[in-house]
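**Student:** dropping the sequence and predicted coords here.
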Amino acid sequence: MSYSRSGTAEGPGSIQYLRLQRASSRSDIFPKLIAMQKSLKARNFAVFRIAGAGLPNKRKLVCELDNWATGTLESGQQLINAFGEVMLDHIELSLLPLIWNGSENTAFAEAGEFSPLTRRLGADAVPFSGVAFPVRLGALGNGYVTFLATTLDLSSDVIIDQHVRSCQVMMDLLALDERRSVPAETLSEREIACLQLAGDGRISEEIAEKLGLSVHTVNAYLGSATIKLDSVNRIQAIAKAIRLGYIH
């Protein structure tokens, strides 16, 4: 993690890292998952999120998105029945992807190089092979992006790339949730303009000069935007504004 001259962080979890085009609806997420499915040569995908986080004995996996083939809707429940408890426990301790072989003479394209990057589950528990990429984004953003197939094309580069893409998918879902829960009082054009320039690394004096405002007025706009976005400081407000699509 490094910092720019303006003091903004540059790295995973920073504002610069969040400058990705977020999905505006769930329909925008499906093409991303289909592309990942093709890259892995998988047959189906399913996105599970963890509900009841922080509540003893209440945690459970909930399927948010999937493209199960007609007649195989029970596959999600089979997966949860076989590995649900393991997946819930695993994500608390590790972010290594989980892989398993199915009982229909399925197998992975074996490559010893990716063994240290994954955790292998017991075979024959379900009729299909699969890989589950765990993602932790906080109490509301934890879950797995899973892919199922007769065979899966896995290598160390593929695993790392698809894990990163899985994180982006879960960030999209979390951002959509936040957008739905955003207060009815939306940001004004001036508040958005000030946040955008602040996100670009401009200090209040530079924003004031750019917009023809006083420094006091700029700080007032940034303060009101921070309150509307239910954030604790300017940096968090900028990050949330990016996730919600107000600025880029």
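**Tutor:** Right, received. Where do you want to start?

**Student:** C-alpha only now, for contacts and for neighbours.
**Tutor:** Will do.

**Student:** what about the strands in the protein?
**Tutor:** Secondary structure of the chain (DSSP state E): strands at 2-3, 9-10, 44-51, 60-66, 98-100, 107-108, 119-120, 129-135, 143-149, 151-152.

**Student:** quick one: residues in contact with the last one.
**Tutor:** Counting contacts by Cα atoms under 8 Å, 6 or more residues apart in numbering, the residues outside strand 151-152 that touch it are 40-42, 106-109, 129-130.

**Student:** of all pairs in those residues, which one is the farthest apart?
**Tutor:** Taking Cα to Cα as the measure, those span a maximum distance of 14.8 Å, between Leu40 and Thr106.

**Student:** what's the neighbour count on Leu154?
**Tutor:** 19 (other Cα atoms under 10 Å).

**Student:** can you check Gly102 too?
**Tutor:** Residue neighbour count, defined by other Cα under 10 Å, stands at 21 for Gly102.

**Student:** from Gln78, how far off is it?
**Tutor:** As judged by Cα to Cα, to the nearest Å, Gly102 and Gln78 stand 12 Å apart.

**Student:** overlap in contacts of the two?
**Tutor:** Both Gly102 and Gln78 are in contact with Val126, where contact means Cα under 8 Å, 6+ apart.

**Student:** can you pull the contacts of Tyr17?
**Tutor:** Tyr17 neighbours (Cα under 8 Å, 6+ apart): 10-11.

**Student:** and the strands of the chain: which comes nearest Leu33?
**Tutor:** That would be strand 44-51 among the strands of the chain, by Cα to Cα, at 7.2 Å.

**Student:** end-to-end on stretch 42-60?
**Tutor:** 25 Å.

**Student:** okay, pairing it with this:
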Amino acid sequence: MSDAAEVSEVVQSLFGERQTPFGVSLGRDTHRTVTIPDAVRRCRWIAVDINASGFTLLFSGPSAERPFLAPCFDSRYPGVSAETRLISGEDRFGLVRHARASSVPCVWDDLPGSVSSSSLNALTWTTRIEPPAAGTCGIVFPVHAERGQCGFVIFLGSEITLAPNAMFDIHARCFSLFDAVARMRPGESAKFPSISKRELECLKLTANGYTSEEIARLLKLSVHTANQYLTNTAQKLNAVNRMHAVAKALRMGLIE
């Protein structure tokens, strides 16, 4: 069995006991968070400890056809950083699928020769992924909570310093942080509508100024079908019309 598979097996066995994968109980008082700003401060402390310049916490939506990521907060809180928009704005099926099957952290390196590059490449129990944001280095900690909630705590920067023997403690802190946030927002994942890939394509083209007739021609659909996709999307997003749906989808990171 590989190191990654062994870690994943340990994760699954311990997680059922309401612990982090590293044996730290999620019920401890030290893991209670009262507000989102409290959670942001805790995440910032972790970032300081590993010398990361940015961070983000995201929930994974449950859509089977197109899993997507919805930002909860990042290092620009109450704003949203450009890196978070890039990470959450694309189809991250591979990353979400990984998180649902394993808690092994993922790393990427698009800054050869940087401090982060050397540090992250020295970590053994990790999975390499393509850079979700060009010109960056980062580490992704998959995290889970009750009710099947799944997400990620991500740290970015060019000078990340994370020793292999400290990675498990950092991951444990990320688990407890996500658990606290998920308790504050128990319905976060359920809020994410299950929107099909075709519906999102129609919505994205609408956002780019295309009419129903143009969308139908580009996607080789009938005008009636294109309009139906847009109507469905507006209903799923609880929007009053398609432009309102576009605005909501942009805020949720469903489209760019």
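**Tutor:** Yep, it's here. Computed from a predicted structure; not experimentally measured.

**Student:** where does the TM-score land?
**Tutor:** Once superposed, the chains reach a TM-score of 0.58 (TM-score structural alignment, normalised by the length of the first structure), with 167 aligned residues with a Cα RMSD of 3.3 Å.

**Student:** to Gln21 of the first structure, which of the strands of the first structure lies closest?
**Tutor:** With Cα to Cα as the measure, strand 9-10 is the member of those nearest Gln21 of the first structure (17.3 Å).

**Student:** now do the helices in the first structure.
**Tutor:** In the first structure, helices defined by DSSP state H lie at 29-40, 74-93, 156-181, 189-199, 204-211, 215-228, 234-244, listed in chain order.

**Student:** mean neighbour count, those: which tops it?
**Tutor:** Most buried of the helices of the first structure, by mean neighbour count (mean count of other Cα atoms under 10 Å): helix 234-244, with a mean of 22.

**Student:** that helix aligns to what range in the second structure?
**Tutor:** Counting by TM-score structural alignment, helix 234-244 of the first structure falls onto no part of the second structure.

**Student:** residue in the first structure paired with Ser8 of the second structure?
**Tutor:** Ser8 of the second structure maps onto nothing in the first structure, by TM-score structural alignment.

**Student:** pretty sure Ser8 of the second structure sits against Ala99.
**Tutor:** No - contact criterion Cα atoms under 8 Å: Ser8 of the second structure and Ala99 do not qualify, at 10.2 Å.

**Student:** how much space separates Ala107 of the first structure from Ser129 of the first structure?
**Tutor:** 7 Å.

**Student:** between these two, which contacts overlap?
**Tutor:** With Cα under 8 Å, 6+ apart, Ala107 of the first structure and Ser129 have common neighbours 101, 150-152.

**Student:** Leu95 of the first structure contacts Pro134, correct?
**Tutor:** Yes - with contact defined as Cα under 8 Å, Leu95 of the first structure and Pro134 form a contacting pair (5.6 Å).

**Student:** who has more neighbours out of these two?
**Tutor:** When neighbours are counted by other Cα under 10 Å, Leu95 of the first structure and Pro134 differ, and Pro134 comes out ahead with 26 against 16.

**Student:** the more buried one -> the second structure?
**Tutor:** That one, Pro134 of the first structure, aligns with Pro142 by TM-score structural alignment.

**Student:** kindly report the same for Ala175 of the first structure.
**Tutor:** In the second structure, the residue matched to Ala175 of the first structure (TM-score structural alignment) is Arg183.

**Student:** the contacts of strand 151-152 of the first structure into CSV, with extra columns for distance to Arg190 of the first structure?
**Tutor:** Listed next are those as CSV, based on distance: Cα to Cα, whole Å:
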residue, distance to Arg190 of the first structure
Leu40, 45
Lys41, 47
Ala42, 47
Thr106, 58
Ala107, 57
Phe108, 54
Ala109, 55
Ser129, 52
Gly130, 49
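
**Student:** now, among those, which is nearest to Ser27 of the first structure?
**Tutor:** Comparing the contacts of strand 151-152 of the first structure against Ser27 of the first structure with Cα to Cα places Ala42 closest, at 20.0 Å.

**Student:** hmm, Thr146 and the closest one touching each other?
**Tutor:** No - assessed by Cα under 8 Å, Ala42 of the first structure is found out of contact with Thr146, at 9.8 Å.

**Student:** gap between the match of Ala175 of the first structure and Cys72 of the second structure?
**Tutor:** Relative to Cys72 of the second structure, and taking Cα to Cα, Arg183 of the second structure is found at 13 Å.

**Student:** likewise for Leu218 of the second structure?
**Tutor:** Distance check for Leu218 of the second structure against Cys72 of the second structure: by Cα to Cα, it reads 34 Å.

**Student:** higher neighbour count, the two?
**Tutor:** More crowded of Leu218 of the second structure and Cys72, by other Cα under 10 Å: Cys72, with 19 against 12.

**Student:** map that one across to the first structure for me.
**Tutor:** In the first structure, Cys72 of the second structure lands on Glu64 (TM-score structural alignment).

**Student:** equivalent analysis for Phe168 of the second structure, please.
**Tutor:** Counting by TM-score structural alignment, Phe168 of the second structure corresponds to Ile160 in the first structure.

**Student:** same check on Val40 of the second structure?
**Tutor:** So, by TM-score structural alignment, Val40 of the second structure is matched to Phe30.
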